[in-house]
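**Student:** Quick one: sequence and predicted model below, then my questions.
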Amino acid sequence: MTSEQTGIVLLDIALILVLARLLGWVARKLGQPAVIGEIIAGILLGPTLFHGLISNTLVPTDVRPFLTALANLGLVLFMFIVGFELDHTLIRGKGRIAASVSIGSLVLPFLLGAFLATWLIMTHPTKTGTLAFVLFIGAAMSVTAFPVLARILTDRGMHRTQLGGLALASAAVDDILAWSLLAVVVAIAAAGESTTSWHILFAIPYLALMFGVVRPLLKRLVAAREKAGRLTPTILAVVLVGLLVSAWATEWMGIHFIFGAFLFGVVMPRAAVEQLRHEILERLEQVSVLLLLPLFFVTAGLKVDLSKVGWDGLVQLLAILAVAIGGKFVGAFIGAKLNKVRNQQALALATLMNTRGLTELIILTVGVQLFVLDTKLYSLMVVMAVVTTVMTGPLLKWVYPDRRIAKDVAEAEAAALGVSAAHRVLTLIPEPSQGSGRARLAADLTGGRRPAEVVLTHIKRYATPNLEVGTGLSGELAEMAGTMGELEQLTTYPKSRGLGAPVLSRFSDDPVREVAEQVTAANPQAVLVAQDDPGYDQIRAATTGQLFTLVSEPPDGGPVVVMGAAGRTAEAAIEAAASIAAARGTELLLAEPGKPSRRSVTLAAALTTRGLPTRAMSTADLPTDPTAGWAAVLVAPDDGTPAAPGLHLLVRPALDADEPNWDDIVGTPAAAPATT
């Protein structure tokens, strides 16, 4: 490699990155996966425009092998990421339907593609023989791009719905079947080369070695990471060496290096090691996705030449699109209907399974490298990959509109909460490490009502940028695993009081909207939220039950004081204060400006009779000024009156509030034991 070639390669890499990011940004603005813009960037640099003048000037033929080598390295890393992110738990509980949809969306397009191949081969001769060509075209028609599909579902909020889970499971099964099928096709295509045909005999021993020996050895990385407390360069080097050796092994066997990279990702340890998984993927995703894969798009685009398609090529393109779209759509729809999936959901599944994106481009590149495809047919198939991916978003929006997705999300939230409790208090936990006080207060606000439950909800904004070709969710998955552990610890106190304590936790690109939607879906009798929480106004508007506004953190002990125990909305404040006092086994003070009203005196006597020590008094007779550090929980009605100094809780009544049942609220010493 000469000095001049080195300079050109460096400039080409810079140009490719700028063009890929720019067109990727344009694609996102148009509601498309950024990978579409990057593929088009590669095509624009290819020979399609100006008879190759641009590509020959900017990317001379003598530097293309160096770019191709870097692109192949990016492909190795990406296929490892795909295998590593392929989670078998996605299929759990959905195996039968997912298998049916996957088989339908694979078998029908494969058969139609094989039939179409018998016509295409007449104008596109191949060096690998008719059988390999027919099988390859069938396999290319059958693939679904799992990473792109996962990103589409995440962007639309469908990943947590029943339909989204089923689509992910179906795509995961499809990925496994499609890659396995392609491996067989590649082996058949490579078998004709006398120098390497016998190498394929090592495929079975290789698989046995990977699952029987390499996989157990890789589990030792977990102990090494725990001992070091982080992902060390040595651990990452072990992973990279194993990855490259595995890719070399399959290339040597004639099965192509992408399968070795993919399989090494599959055998990497997963269970209970989310942190290690996250750290490895975090290191590799950015380099692969942002630097090396754009080089792959360009080297792939340099082989696309649409300038010589002509009318016969246009007819072939229409036939390819008809088989690719129709085969996938009809096959997936039939597979879903055989399992009694509703029509609208079956249509959405069929639409999603048509996503091809980068996965299709990888397969087509393999076809070119093995001389299965000529330049013209390769170009037509690339157009098919772009069209089927571009159409997925708009078609899905038409088949399964946003209002239907919102309904599914609400149903998923309700299902997560299980059987509706008689009394439900939902509280927002912005930071799990600081949520113990809220969880305790929310449990206390249930008073003696049974059955009852406290719902802990935690919505966090995505920390990882939307990676265009990977799911980009590995970081969130690892962080969520830790967050869920912290949230589960917060349920100890509610559960000790005999309360249900479901946890609703997930990532979102719009946490404020998500929390408001979650309040609507859960339909709680009460919501506990702080004034300074993000989205407070939206949560307040979405709450139809009681609204408890946390002004400041209340003390754990001391009496509970209702500031302003008379007036139109005072009853809700008294009710909340009585619940807290009964739960904590402390005294309730009904404080009013001036002389206590007869109603307060009567209510204090009645609550004392029920086992809750209660006094009615003037605010002037309170033991001391709250600002002087008096350890009391101060509760006031949310009626627009000036708040007392040191106030902890503002209470707004439910929109359809009934008369309080004091026996349920206060309970008895047996029903609501003191838990100070």
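**Tutor:** Right, received. Where do you want to start?

**Student:** make it CA atoms for all contacts and neighbour counts henceforth
**Tutor:** Will do.

**Student:** residue boundaries of the helices in the stretch 101-250 of the chain?
**Tutor:** 130-142, 146-155, 162-190, 203-209, 215-218, 220-228, 233-252 (DSSP state H, counting those that start in this stretch).

**Student:** quick one: the spatially most central residue of the chain and residue 50, what's the gap?
**Tutor:** For the chain, the residue nearest the mean C-alpha position is residue 154 (5.2 Å; CA atoms, centre = their mean). For residue 154, the distance to residue 50 equals 39 Å [CA to CA, to the nearest Å].

**Student:** can you check residue 4 too?
**Tutor:** 25 Å.

**Student:** ok, structure two:
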Amino acid sequence: MLRVEVLLLDLVIVLAAARLLGALARRIGQPPVIGEIVAGVLLGPTLLGPWIGGELFGADMRPALTALADVGLVLFMFVVGLELDQELVRGKGKVAASIAIGSTTVPFALGAALALFLAAGHAQGKTLPFVLFMGAAMSATAFPVLARVLTDREMHRTTLGGLALASAAIIDVLAWTVLAVVVGIAGAEAASGQWQVLLAVPYAAVMFLVVRPLLARLVPAFERAGRLTPGLLSVVLLGLLASAWATEWMHVHFIFGAFLFGAVMPREGAERLSHLILERLEQLAVLLLLPMFFVVSGLNVNLRTMTVTSLGVLAAILAVAIGGKLLGTYFGARLQRVPARQAAALATLLNTRGLTEIVILSVGLQKGVLDGELYSLMVLMALLTTAMTGPLLRRVYPDRRIARDIAEAERTALGVSAAFRVLTVIPGPPGDAGPLAGLAASLASARTPSEVLLAHLQPYPRGRPEVGTGLSFELAQMTETLGALEALASVVRGHGVEARVVSRFSADVAGELPALVTGAHPDLVVVPWDTPGYERIAGEATCRFITVMPGADASDGPVAVHHEQGDAAAHVALQLALAMGRPLLVLGGVKGASLAQRLGRLGVDAATAAEPPDGALVVAAEGTDPPAAHLLVRAEQDADPMDWATAVPARP
């Protein structure tokens, strides 16, 4: 018998636990949904056991809790459908589709293969639905959690973030479609008649062709009222619940009706209406009803019964889920020539499962496709794959690269030129910096369009001067400096590269230079080793960084690079050799032959030698500091071999 006082106490416990652990998850850098799902698991038999758990969340409480959870799930799936933005895919269709297909098919195939292996002990006589379901569960990506991860890191404004969201949107559609087929098969097998399942496809067509135009009439009604009236919200809720009931009656599942109703809601001119609907429903769904869904899901997770065999199955599930998702996404991205580092970041992001996976697993449990043990193991997989996203992303795509992408997005949004920008710091008198400007021009000429920014701060002990008496000497000095900088700019333009000059007085050259460099949002920084504030400039740079050592300006021989210096140093050496018209020399004797052969396959002739000859311009990776090095290259990653063609200088 339902006891109201126990039900109300359950609501207090659930809401408090969800808020507490959600806040804790946020503090440690995880999405709040991780803490909320963990709260549900902890309130189940895993922690409370059959005694306390039986009193608080016993069999007599289950129907009421399940009903609340189902209502929360209906509202959540409607929100997911309503927030499914078709604009995400626009302009990214081909690349996003390739990523989504790889991210779906590889884990699906591996999941289905694993299901065949597990079918004897877990399929419960439903082998086909079980195999298809495991494939669908392995290939899911949590679009809402992914959006939260990107927003927390401000990556949603970057090209990488937009591509991740577009791919996840396509994966969502694929995953729900496959799941609908699986549930339809399972429902048809369980139902006495199969004819209702056959109505699912016509029902979807009616929703898009008939219901969608009818819902579009809500927009003018909303504009006339000037607000979201109770009548308008009632129409939306009635349609939502009716759609959820219809798909449940068809033996599919009510989540598909809720998702479909959200997807057919009007988009054109309905931004404010959608925002107000979301504002009303999300508060109820996210704050109260979704935590109830987590708890009901957690009540079915019992880790106390895990055995050594269960741990082996869990290891296999994790290997398939993580390996399939990472490999499928990575190769899907690489097929569209997405750079290796960005492809790895996309793979990491799309491995996020979270809430979407829990919904899918709950459907499988309700339809009898999953048994209790496998359900518990799959929930653990969902938690682990979501929790690993943040830390792994920081490893694969560090914060400094994200900062650079955000800066590039802001620069593009402001209409600033998207040319490849090489910033060169001129630390001393500009008249002596001709070789440094030529070096920067040679590096910039590998890209088109490109520009060199010549940065120089004129020391002035009293701070920035103001126009007045007694400044004739300082103004004359600045005029002379600007003339010398313009001469350097002419050297750069002689290489077919645009050049700009930034120069001003400064009372603290070492303190202001780092801000000047960072604020210019360069793609490559070239800094002499004796530049004031060098350590700060190097530490705050978010792009490839080249340190110019003594002797670089006197070099007139070949460009040399050691075979063990990494792709980034070799890439820079190749650029300079081609741009300067000098031979390329790979150091290291016999061991250097492999790099020389690799360059030969790119059509570049490279000789080998044990030591650099006199007059050679030696390029090395930062951190190795060979005594004869003239240029030290630091990069977040080695150059992508597919991008080595960019080393060939652009011809004016």
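**Tutor:** Now that the structure is in, tell me what you want to look at. Being a predicted model, the structure only gives us computed values, none of them experimental.

**Student:** Do you know the score for how well these two fit?
**Tutor:** The TM-score (TM-score structural alignment, normalised by the length of the second structure) is 0.65; 445 aligned residues with a CA RMSD of 3.0 Å.

**Student:** sorry, back to before: deepest in the core, which of the helices of the stretch 101-250 of the first structure is it.
**Tutor:** Highest mean neighbour count among the helices of the stretch 101-250 of the first structure (mean count of other CA atoms under 10 Å): helix 130-142, with a mean of 26.

**Student:** what's the average distance of that helix to the second structure?
**Tutor:** Superposed on the second structure, helix 130-142 of the first structure shows a mean distance of 0.5 Å to its aligned residues (mean CA distance after the TM-score superposition for the first structure).

**Student:** Outside of that helix itself, which residues are in contact with it?
**Tutor:** Outside helix 130-142 of the first structure, the residues that touch it by CA atoms under 8 Å, 6 or more residues apart in numbering are 105-107, 109-115, 117-118, 121, 126, 178, 181-182, 185-186, 188-189, 323-324, 328, 360, 363-364, 367, 372-373.

**Student:** in the second structure, what residues pair with that helix?
**Tutor:** Per the alignment by TM-score structural alignment, helix 130-142 of the first structure matches residues 127-139 in the second structure.

**Student:** Stretch 283-294 of the first structure now?
**Tutor:** By TM-score structural alignment, stretch 283-294 of the first structure lines up with residues 280-291 in the second structure.

**Student:** in the matching stretch, what's buried?
**Tutor:** 281-282, 285-286, 288-291 (16 or more other CA atoms under 10 Å).

**Student:** from those, which ones fall inside strands?
**Tutor:** Assigned to strands by DSSP state E, none of these qualify.

**Student:** In JSON lines, list the residues you listed along with distance to residue 231 of the second structure.
**Tutor:** Formatted as JSON lines, those follow (distance: CA to CA, whole Å):
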{"residue": "281", "distance to residue 231 of the second structure": "15"}
{"residue": "282", "distance to residue 231 of the second structure": "19"}
{"residue": "285", "distance to residue 231 of the second structure": "20"}
{"residue": "286", "distance to residue 231 of the second structure": "23"}
{"residue": "288", "distance to residue 231 of the second structure": "24"}
{"residue": "289", "distance to residue 231 of the second structure": "23"}
{"residue": "290", "distance to residue 231 of the second structure": "25"}
{"residue": "291", "distance to residue 231 of the second structure": "28"}
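
**Student:** what's the closest of these to residue 56 of the second structure?
**Tutor:** Among these, residue 291 lies closest to residue 56 of the second structure (CA to CA), at 15.7 Å.

**Student:** In this structure that closest one contacts residue 14, no?
**Tutor:** Yes. Assessed by CA atoms under 8 Å, residue 291 of the second structure is found in contact with residue 14 at 6.6 Å.

**Student:** And residue 12 of the second structure, what's its match in the first structure?
**Tutor:** Using TM-score structural alignment, residue 12 of the second structure pairs with residue 14 in the first structure.

**Student:** Tell me if its match really is in a strand.
**Tutor:** No. Secondary structure of residue 14 of the first structure (DSSP: H, G, I helix; E, B strand; the rest coil): helix, not part of a strand.

**Student:** Give me the distance between it and residue 20 of the first structure.
**Tutor:** Residue 14 of the first structure is 10 Å from residue 20 of the first structure, by CA to CA.

**Student:** Which one's more surrounded, those two?
**Tutor:** residue 20 (28 against 13; other CA atoms under 10 Å).

**Student:** May I have the residues that are in contact with that one?
**Tutor:** Contacts of residue 20 of the first structure by CA under 8 Å, 6+ apart are 37-38, 41-42, 294.

**Student:** repeat that for 6 Å
**Tutor:** Counting by CA atoms under 6 Å, 6 or more residues apart in numbering, residue 20 of the first structure makes contact with 38, 41.

**Student:** which bit of the second structure covers stretch 496-515 of the first structure?
**Tutor:** Taking TM-score structural alignment, stretch 496-515 of the first structure hits no residues over in the second structure.

**Student:** just checking, residue 269 of the first structure is part of a strand?
**Tutor:** No. Counting by three-state DSSP, residue 269 of the first structure is located in no strand; its state is coil.

**Student:** corresponding residue for it in the second structure?
**Tutor:** Match for residue 269 of the first structure (TM-score structural alignment): residue 266.

**Student:** Just give me the neighbour total for that match.
**Tutor:** With other CA under 10 Å as criterion, residue 266 of the second structure counts 20.

**Student:** for residue 308 of the second structure, same thing?
**Tutor:** 8.

**Student:** Mind telling me what it corresponds to in the first structure?
**Tutor:** Under the alignment (TM-score structural alignment), residue 308 of the second structure maps onto residue 311.

**Student:** helix or strand for that match, which one?
**Tutor:** helix 310-337 (DSSP states H and E).

**Student:** average distance between that helix and the second structure?
**Tutor:** Helix 310-337 of the first structure sits 0.2 Å off on average (mean CA distance after the TM-score superposition for the first structure).

**Student:** Tell me if residue 424 of the first structure really is in a helix.
**Tutor:** No. Applying three-state DSSP, one finds residue 424 of the first structure to be strand, outside a helix.

**Student:** now it: how far from residue 524 of the first structure?
**Tutor:** 5 Å.

**Student:** do residue 1 of the first structure as well
**Tutor:** 69 Å.

**Student:** For these two, indicate the residue with more neighbours.
**Tutor:** residue 524 (25 against 8).
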